[in-house]
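**Student:** fold the following for me, if possible:
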Amino acid sequence: MTDTMTSPDASLALASEFPPATEAAWRAAVDAVLKGKPFDKVLVGRTADGIAVQPLYPRKAGAAPLAARAPGLPWTVAQRADHPDPAAANGLALEDLSGGASGLTIVTRGAIGDRRGDAMVIDGLADLDALLAGVMLDLIPVRIDAGTSAGHVAAMLAAKAERDGIDPASLTIAFGIDPVGAFARRGTLEDWTGAAAKASDAVLALRRRGFGGTQLVADGRVIHDAGGSEVQELAYVLGSAVQYWRMLEAAGLPLAEAAQALSVVLSVDADQFLSTAKVRAMRKLWARLETACGLAPSHLDLHAETAWRMLTRVDPAVNWLRTTTAVFAAGVGGADHVVVEPWTAAIGLPDAFARRIARNTQLILIEESNLHRVADPAAGSGGMEALTDELCKRAWAQFQEWEKAGGIVAALSANLVQPAVAKVRAERAAAIAKRREPLTGASEFPNVHETVPEVLAAPKRETRRGAAPIDLPAAARGERFEAQVKAFASGAIRSALSRLKSDTIFVEALAPIRLAEPFEALRAKLDAVTAATGTRPKVFLAVIGPVAAFTARATFARNLFEAGGFDAPIPSGFADVAAIRDAFAASGATIACLCSSDELYAAEAAHVAEALKGAGAKQLWLAGRPGDLEEGLKAAGIDGFVFAGGDVLDFLNRAHAALDA
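**Tutor:** The predicted structure is shown next:
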């Protein structure tokens, strides 16, 4: 007998018993279920850039894997070194490295990655020594995220390597010099000519010293943090890259070397498919950019970081799920290095446990899921390929628009980028307010009785001032940078090498936001009331009828009001209107919400509303759309209606106002 389970040539006879599956047959079955509802509105999603996401795609024939990191090798499990005190940061970093991390990202005060404003202060070589004590720099990749201080930190690293006899070529350091990103985040710039001269001076000196790695970075996080779209993030990265290539060419560096001087940072979030497609699109766009400039496509050093804006302060354990999804997307997309924001990062300075979870999120996906072993697993997937190609198409078009304005610096200076980002941010905020984009733990399924996890106390370590100024030569071909290296090697601190900024360009800054902040502000207000009084403000759910009649709407109402910080327990039911009134009076609540079926609303809602108003209710809501009953219900005392698709933040703000009345 032929073994049909193991023979490679065996056909699946079982499948032949069924009619062939066709898209037409599937569509006919779908239309039968939709019963006249529009296919495009029900089953076709849209990204923030308006890209249609279809429910079904055919396989893309002939698709080849995109070249990314070396096949079969894992990405760098990078950990943030960001404790304000370099010595304390060193202890955490050594624990990270001994616990499985394979790289470090040094985050200093004022950097793009310093969203809380409490990151590390590195004033001089002594601080850098304290941070890196016991760290074998020649064994791990390091990325510097230092904002306007990146050049100074780079000079300190050069001084350290020279003093300690470390071969610069043995190091892999992404120095992260990024005057465009600093301008976009801060909203101020001395002028591009001066900023470009200083950046070029540092790049030329670092390359002359032979450091391995990259000197400049095109950092898309500044767009993502501010609420921008995937297309805007990609286009901004392309614009920054071209701005830097032109800058280095003008400084005398051949274009091929200029291209190798850059790395890229992207944000990845809980939208797995979109984040994977974005990372893949970056590879394709980079190759296209190099080809357009007459260069042979080369490897792009691509760093991914889990998104700041998706993190929540409330129910922060959900951040474990968000960051796991984001790391999965980055790994599948082909990122070379990945950083996970610890799950408590939105609350404060993460402790050792939070950092352990951050690195283990990656290690489990590598060591247990073997996620790195397949080169570009998304290749050929119809949906992923279509999304990748559409991101490429739109990002390239947006990049060209900003190029027509004179480049990304000119576009930022003319406030062309900021309103586009603000528009996307506002549209997403509206979707979140109506819970079309739910935030688990914040806008959906809140837990008002949660225990807030511990974070580290961030010491108040300020930048040292008052050092005697040291004159530096003008930025040219590395002379200024070399003077900084010499000064730091002699014990100078940054304030001695810094001068008051004489910025001439002032624009709207692309400040970081988190999507859950409006809900968290409401929660925080009532958390403070709870802490002061010992009792959480309540919303009384006036359930009418049997359990089957009220459970769905009572559950909806509880989730809605608790998202604003109220306590809204669901009662087991009441015998009559008098029992509802008495229970409300005993609850201590001043706000009530009626919950039941449409049929019982028609029969009982007005009587219940009148009874609750008589018992002292300041505000009455009804869960559901009122339909023809609206006029009568309002006359009976109903102040508003809560329903799916409504503006939840508006509902909650009105409820909060009743507490203040």
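
**Student:** rest of the way, CA atoms for contacts and neighbours
**Tutor:** OK.

**Student:** in three-state terms, label the closest residue to residue 365 other than its chain neighbours for me.
**Tutor:** The shortest distance from residue 365 to any non-neighbouring residue, by CA to CA, 6 or more residues apart in numbering, is to residue 371 (5.8 Å). Following DSSP: H, G, I helix; E, B strand; the rest coil, residue 371 is assigned to coil.

**Student:** repeat that for residue 217.
**Tutor:** strand.

**Student:** pick out the residue nearest the middle of the chain.
**Tutor:** Centroid check for the chain by CA atoms, centre = their mean gives residue 307 as the closest residue, at 2.0 Å.

**Student:** list the residues that contact that residue.
**Tutor:** Listed by CA atoms under 8 Å, 6 or more residues apart in numbering, the contact set of residue 307 reads 221, 224, 225, 267, 268, 269, 326, 341.

**Student:** please generate a structure for the following sequence too, so the two can be compared:
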Amino acid sequence: MAHSTSSFESKTVEQWKELVTSSLRGKDWSSLTTTTPELITIEPLYTELTKEQEDQIQKLQQVWVTEDVKAIEPGTQVELDTRKWHKHGADAVTELVAFLLESHKRAESGSIPEKVAFSVDTQFFMEIAKLRAARVLWSAFLHARNLETTSLVIVAETSLRSYSLYDPMVNLLRSANSAFSAVLGGANEVAVYPFDKLTGETELSKRLAANILEIIEHETFVSAVQDPAAGAYAIEALTDQLTEKAWNAFIEVSEKTVEQQNEWLQQQSSTSFDAQLQAVAKRKQALIGTTIYANPADPVTIASQDNGYKRLAEQFEELRASLQSFSEKVAIVQAGDYKTSKPRVDFCKGVLSTFGWDAAVISPAQMNEYAYIVIAGTDEDISKVVAEMTDGPQLVDIAGKHPEFENFQSKGVTGMIHLGQSLLEKGSELRSKLAVKEDAR
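**Tutor:** The predicted model follows:
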């Protein structure tokens, strides 16, 4: 019997890029790239392992600790601790610079640290690259000081930066994501925070946290591989870029006084956190259960502890708590038929749920029954509803950036809900306006 030996025709990267570009329907190629808080551009495809990256892998193998990953024992002491900068909002580059600066101080006093602690957040590939870059930088640091290469023990703990009070079970997914990236990045010891760390741990949450490491250890077998992320082009590229950025920044900042170094780290951490918060507020970065798929039925909860973290969800939680008293007075007016209005109605419901409001969807005839309404539909249908409005006591917003918005203001329209808008700014604006309306009654 004859057998076919046909094979797939090989394609070049240029052919792949041409095909993808044609499917973007007019969008620029840059729409497929992502810029991280570290100002590193993540490409949609990595296809080449460079000679420099091969050398980098060799350096990693020299300083890797070939032991199974284990949970951190209570009371574990570390010689270098970058976690305080992560708690203040530092990005990966800033954390690595802090690691090098502290190593430099210790070396100047005659001691060489062997154990460092990092917090690991939910930016999966970046966190893997961060820990791998720490080992490359450690090797480079020892070489620059003509010191013998020694193994670096990395202690990692899952971060609370992305933890939220609302929909707390999502925190379980966040911690699992962080723990897995820590292991893939080469952490030797890992601590996993329980999903209810913010409100008080339970036996269930502590058991689930412990089981995350058990599952990683016994079901993925990653600890059986010296460097499980080696050869992954995207991770190697990120590792290389992080290493270069952190080393160059270290060389520059190390010339400063200790006080100036701390000021630099504080400024970088603050700037990074603000940028991340803005990305979350504009829904460019998702916080599931808080800014995306928020459930208005979740009860308002107060954090009992946060371990000193600046959390991305915190301002949204405070805003939501302050808006609860208006939850029964909010509605979305369906302008036009169901099919054409649904995209904007759904978008507005998602935005308002972030504020804890389960907005009713009503007809234009019912709009005077509510303190705050959003008119949602096509631009044409919105225009028709606004034209028939009478100036009432309620606040009126429209969905989308309508070209006639300025003219609508004379009819009582006070604002808009649209893509790219800061939810924090919009929520604060509504809180102020609704409070004024409430006081005027």
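
**Student:** residue in the second structure matching the residue nearest to the centre of the first structure?
**Tutor:** For residue 307 of the first structure, the aligned position in the second structure is residue 159, judged by TM-score structural alignment.

**Student:** what of residue 246 of the first structure?
**Tutor:** In the second structure, residue 246 of the first structure lines up with residue 108, judged by TM-score structural alignment.

**Student:** now residue 444 of the first structure
**Tutor:** Matched to the second structure by TM-score structural alignment, residue 444 of the first structure sits across from residue 292.

**Student:** ok, that match to residue 347 of the second structure distance?
**Tutor:** Per CA to CA, to the nearest Å, residue 292 of the second structure is found 10 Å from residue 347 of the second structure.

**Student:** just the element for residue 173 of the first structure, please.
**Tutor:** If you go by DSSP states H and E, residue 173 of the first structure is part of strand 172-177.

**Student:** over to residue 61 of the first structure?
**Tutor:** Counting by DSSP H and E, residue 61 of the first structure is part of no helix or strand.

**Student:** quick check: nearest residue in space to it, chain neighbours excluded?
**Tutor:** Nearest residue to residue 61 of the first structure, sequence neighbours excluded (CA to CA, 6+ apart): residue 380, at 6.5 Å.

**Student:** test my guess that the one you found contacts residue 66.
**Tutor:** No - in this structure, residue 380 of the first structure is not within contact of residue 66 by CA atoms under 8 Å, at 10.5 Å.

**Student:** what ranges does the stretch 251-400 of the second structure have for its helices?
**Tutor:** Using DSSP state H, counting those that start in this stretch, the helices of the stretch 251-400 of the second structure run over 258-281, 314-322, 338-354, 379-387.

**Student:** got the ones you listed as TSV, with distance to residue 99 of the second structure and mean neighbour count columns?
**Tutor:** Converted to TSV, the helices of the stretch 251-400 of the second structure look like this (distance: least, CA to CA, whole Å; neighbours: other CA atoms under 10 Å):
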stretch	distance to residue 99 of the second structure	mean neighbour count
helix 258-281	11	17
helix 314-322	27	18
helix 338-354	37	19
helix 379-387	54	16
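
**Student:** residue 2 of the second structure: which of those is closest?
**Tutor:** Comparison of the helices of the stretch 251-400 of the second structure against residue 2 of the second structure by CA to CA identifies helix 338-354 as nearest, at 55.5 Å.

**Student:** what's the average per-residue distance for that closest one once overlaid on the first structure?
**Tutor:** Between helix 338-354 of the second structure and the aligned residues of the first structure, the post-superposition mean distance stands at 1.3 Å (mean CA distance after the TM-score superposition for the first structure).

**Student:** got the angle for that helix vs helix 379-387?
**Tutor:** 70 degrees (axes from the mean of the first three to the mean of the last three CA atoms, to 10 degrees).

**Student:** now helix 338-354 of the second structure: which residue numbers in the first structure?
**Tutor:** Under the criterion TM-score structural alignment, helix 338-354 of the second structure matches residues 547-563.

**Student:** corresponding residue for the residue nearest to residue 365 of the first structure in the second structure?
**Tutor:** Under the alignment (TM-score structural alignment), residue 371 of the first structure maps onto residue 222 of the second structure.

**Student:** its match contacts residue 215, doesn't it?
**Tutor:** No - under the criterion of CA under 8 Å, residue 222 of the second structure is not in contact with residue 215, lying 10.7 Å apart.

**Student:** looking at the two, which is more packed in?
**Tutor:** residue 222 (19 against 13; other CA atoms under 10 Å).

**Student:** picking that back up, mind checking how far the match of residue 246 of the first structure is from residue 61 of the second structure?
**Tutor:** 27 Å.

**Student:** between those two, tell me which one has more neighbours.
**Tutor:** Neighbour count, other CA under 10 Å: between residue 108 of the second structure and residue 61, residue 61 has more, with 16 against 10.

**Student:** show me the contacts for that one.
**Tutor:** 226, 227.

**Student:** that one in helix, strand or coil?
**Tutor:** Recorded secondary structure, residue 61 of the second structure: helix (three-state DSSP).

**Student:** thought residue 437 of the first structure was touching residue 430?
**Tutor:** No - with contact defined as CA under 8 Å, residue 437 of the first structure does not count as touching residue 430 (9.1 Å).

**Student:** elements contacting the strand holding residue 173 of the first structure?
**Tutor:** strand 141-145, helix 150-164, strand 213-219 (3 or more CA pairs under 8 Å, 6 or more residues apart in numbering; DSSP states H and E).

**Student:** between it and helix 150-164, how many degrees?
**Tutor:** Using the same axes, to 10 degrees: strand 172-177 of the first structure against helix 150-164 is 140 degrees.

**Student:** next helix or strand past strand 172-177 of the first structure?
**Tutor:** As assigned by DSSP H and E, the chain's next helix or strand after strand 172-177 of the first structure is helix 179-186.

**Student:** what span of the second structure is that next one aligned with?
**Tutor:** Going by TM-score structural alignment, helix 179-186 of the first structure sits over no part of the second structure.

**Student:** from the chain's centroid, how far away is stretch 140-160 of the second structure?
**Tutor:** Using CA atoms, centre = their mean, to the nearest Å, the mean C-alpha position of stretch 140-160 of the second structure is found 26 Å from that of the whole chain.

**Student:** now do the end-to-end distance for it.
**Tutor:** This stretch, stretch 140-160 of the second structure, spans 31 Å end to end (CA to CA).
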